[in-house]
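> just coords:
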């Protein structure tokens, strides 16, 4: 695999990137075809096995066991901390978890703000205090979860006993089924059997206790609350710790619900001398054959502003290169032709890429992929809040969002519910292609579908990396660079595997006071 040529031919060595929560290597493979060096940190054994086979340099383990000072040569920080707790932001637990993280970010911002004139020891003390608070909450949450499991097991025995009592009394199977359904609102049940009434009372009391424990767990949050703070602390350490240099650039991405976190991050990074931008990116608008939205934070160090004490400006957003997909709308694959007379040539966008087109091109590289007739993908998920109403997407459209359940999606004859014989599921290679991975990507380990679903789409990463790391390119140079990189990404093949490292393999360690 030949990387897309970098415009700076006089560069002594490739830019070095440290990728936190690196997953199977979505960002890493994009960085490699752009000619950059990447080291990833990832805890999941399956994702590490994939990375090893793909030749991605990796440290396996909890990100919290590592420090920015361990990788002093890294010039760019990237990552996508796990933020599932925020995906229900605005609805109870997600909102509270989001608010809690924002409060921690505000405390860190106060610690690094020049107006407060705090030295490194004081800044580190703030982080250590926050870390200890999170550790205590995590330990308490473990105890609450253990208690919750015990109560759930005991409640299950009460439910089983009620079912058995009803069956022994001659209650029909349908009536038993309806009774058990109503246990969600037991006050609606009218019971005369004293034994059954006693069991129901116990069941209800246990349900009340479980509700209290659920509320407590929601308030305590989980370890992901602390993990989402890690990239910010790495930036702070590199920016404020004596003897270390700030990162040249920072790129972070996650689900749209995390945008408020990135907004708060941006405030801190601006204080640290970075030009920043947050952008909600539609993946199909960047050549990914899939509709998916990602919240992206981009930052580039402004040394002139840093030295003069002037507030840095903002980074421009990444320009979309493809049309967005509108289901059932007119702005579809023909939009490029229909708009050609209305738009200047330089602003015209390519049409989005369909599943059919992406898989056909992949078959040209890996010829053992199945060739299907016109098909419809039936999602494992419901739509519009109705579990039974499965989402559907035809072959000549981009894929719906690829999730960790992609292997459960059915592939049927277009417009029917009839499975395609022998090819009624996407293979790992095909699912990877729809996430814009090279078809030759060597998926390994357990739960490959989850790896693919959680990964950064490499084609999206190409655009973001190019935009943030190569701001000096002209518009024509940027287009040429992306075109070459996209071709290199599609044709990428793994070279020799690399061994996975762990904490013991670090050649550099932080000083003792860290």
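Cool, the structure landed. Everything numeric in this text was worked out from a predicted model, so none of it was measured. Numbering: from 1, shown residues only.
> C-alpha from now on. contacts and neighbour counts both.
Will do.
> where do the strands sit along the stretch 351-500 of the chain?
Assigned by DSSP state E, counting those that start in this stretch, the strands in the stretch 351-500 of the chain fall at 375-383, 386-394, 410-413.
> Pick the most buried one from those.
Mean neighbours per residue, mean count of other Cα atoms under 10 Å, is largest over the strands of the stretch 351-500 of the chain for strand 410-413, with a mean of 23.
> now for it, which elements pack on it?
When contacts are defined as 3 or more Cα pairs under 8 Å, 6 or more residues apart in numbering; DSSP states H and E, strand 410-413 packs onto strand 375-383.
> To residue 130, which of the strands of the stretch 351-500 of the chain lies closest?
Each of the strands of the stretch 351-500 of the chain has some distance to residue 130 by Cα to Cα; the shortest is strand 375-383, at 37.9 Å.
> and the angle from that closest one to strand 386-394?
With axes from the mean of the first three to the mean of the last three Cα atoms, to 10 degrees applied, the angle from strand 375-383 to strand 386-394 works out at 150 degrees.
> who does strand 375-383 touch, helix- and strand-wise?
In terms of contacts (3+ Cα pairs under 8 Å, 6+ apart), strand 375-383 is packed against strand 386-394, strand 410-413.
> hold the first one in mind and look at this next one:
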């Protein structure tokens, strides 16, 4: 019997689902509109209980259909989801249900709204309501647990109080909730990545040891995994064979790097692990810094991480959807003999995916990088799923 059955809303390429399965769960379905994620999700996440099949991939829109938004598919999704959950409950009677609701983080980032088109603004505003849309399914199926992960800034009032509203609505549905901003490096993930975590457990089923007060008004959220040692970059990716810029390994899936211009090869060639990009001002090749950076530095500012190399002896910087590009962060490989940014395989490892987790299409960089950068680290999802199941009063 699994420890719990689960549904993964906004599943993407499956980071949360991988963590849920690793925690001993049976995942009924992953829900995501992005069909490009389907092959990666299904081929990497077979359940280990019951039918041992992968979860259903439901490519549905969670919003209800209205005249103003005819693309909504909430009714169709509800019917498909109800069928899958009912089948799982029959197969595993008495096993608790967990909903993972990790909505896309883009609506809660600091990208200037002035830089977006009207269409993109409309999509961002709609996506900011994804958490509330998922509450309809929580109300219908009454899971014992809810797990939500998002960017650290989601609780900022400038994003409309969506995090606090989501938490209040869960409270109205009988949950005790807790929220905390954590760094994933404290959970065995080899990466500095701050995230907001919201946990919810049915109030009348929650053990006192997991509550912050006697009034049962606050669920404790751990700030780290005491059993997970810190993992540095070299420990996470040092086993992978060397590559050059623009090369693809013949047998290791996704061990593929982006090509570099002659100028960027010079830049990364003189970069040292962990240093800022101020090295570019004075090199054997002359001043290699960008004109725009020179102007910003003259005003006392700067983008100090771009064109830099990672430190081998500490966790990596945050892995983003542009993690393959040295011009978008400190994404240069720590080995000074390798003149390149990290590979997609290395980025996945820094997100705590196993080397056998293959992202498709394997012959492309941009879509795979987006999947990896947007993913919830599997180790993080595994820890909090375990923690929630352990919160049940025995």
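That came in fine, so what should we check first? Only a predicted model underlies this, so the values are computations on that prediction, with no experimental measurement involved.
> Need the TM-score between these chains.
Once superposed, the chains reach a TM-score of 0.64 (TM-score structural alignment, normalised by the length of structure 2), with 298 aligned residues with a Cα RMSD of 4.0 Å.
> Tabulate the strands of the stretch 351-500 of structure 1 (a markdown table), appending distance to residue 72 of structure 1.
Conversion of the strands of the stretch 351-500 of structure 1 to a markdown table gives the following (distance: least, Cα to Cα, whole Å):
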| stretch | distance to residue 72 of structure 1 |
| --- | --- |
| strand 375-383 | 44 |
| strand 386-394 | 46 |
| strand 410-413 | 47 |
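> what's the closest of those strands to residue 467 of structure 1?
Nearest to residue 467 of structure 1, of all those, is strand 386-394, at 31.3 Å by Cα to Cα.
> chain center to the closest one: distance?
Its chain's C-alpha centre lies 23 Å from the corresponding centre of strand 386-394 of structure 1 when counted by Cα atoms, centre = their mean, to the nearest Å.
> That strand - contacts with which helices or strands?
Packed against strand 386-394 of structure 1 by the contact rule (3+ Cα pairs under 8 Å, 6+ apart) you find strand 375-383.
> quick one, which of the strands of the stretch 351-500 of structure 1 is nearest to residue 167 of structure 1?
For the strands of the stretch 351-500 of structure 1, the distance to residue 167 of structure 1 is smallest for strand 386-394, at 30.0 Å, taking Cα to Cα.
> one step back: may I see the helices and strands packed on strand 375-383 of structure 1 organised as CSV, with distance to residue 453 of structure 1 added?
Rendered in CSV, the data for those read as follows (distance: least, Cα to Cα, whole Å):
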stretch, distance to residue 453 of structure 1
strand 386-394, 17
strand 410-413, 16
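> for the ones you listed, which one sits closest to residue 289 of structure 1?
Distances from residue 289 of structure 1 to each of these were compared using Cα to Cα; the minimum, 12.1 Å, belongs to strand 386-394.
> Identify the residues contacting the closest one?
Applying Cα atoms under 8 Å, 6 or more residues apart in numbering, the contact partners of strand 386-394 of structure 1 are 374-383, 399-400, 414.
> The longest helix seen in structure 2: how far from the chain's middle?
When structure 2 is scanned for its longest helix (criterion: DSSP state H), the result is helix 74-91. For helix 74-91 of structure 2, the separation from the chain centroid amounts to 25 Å (computed by Cα atoms, centre = their mean).
> helix or strand right after it?
For helix 74-91 of structure 2, the succeeding helix or strand toward the C-terminus, using DSSP states H and E, is strand 97-101.
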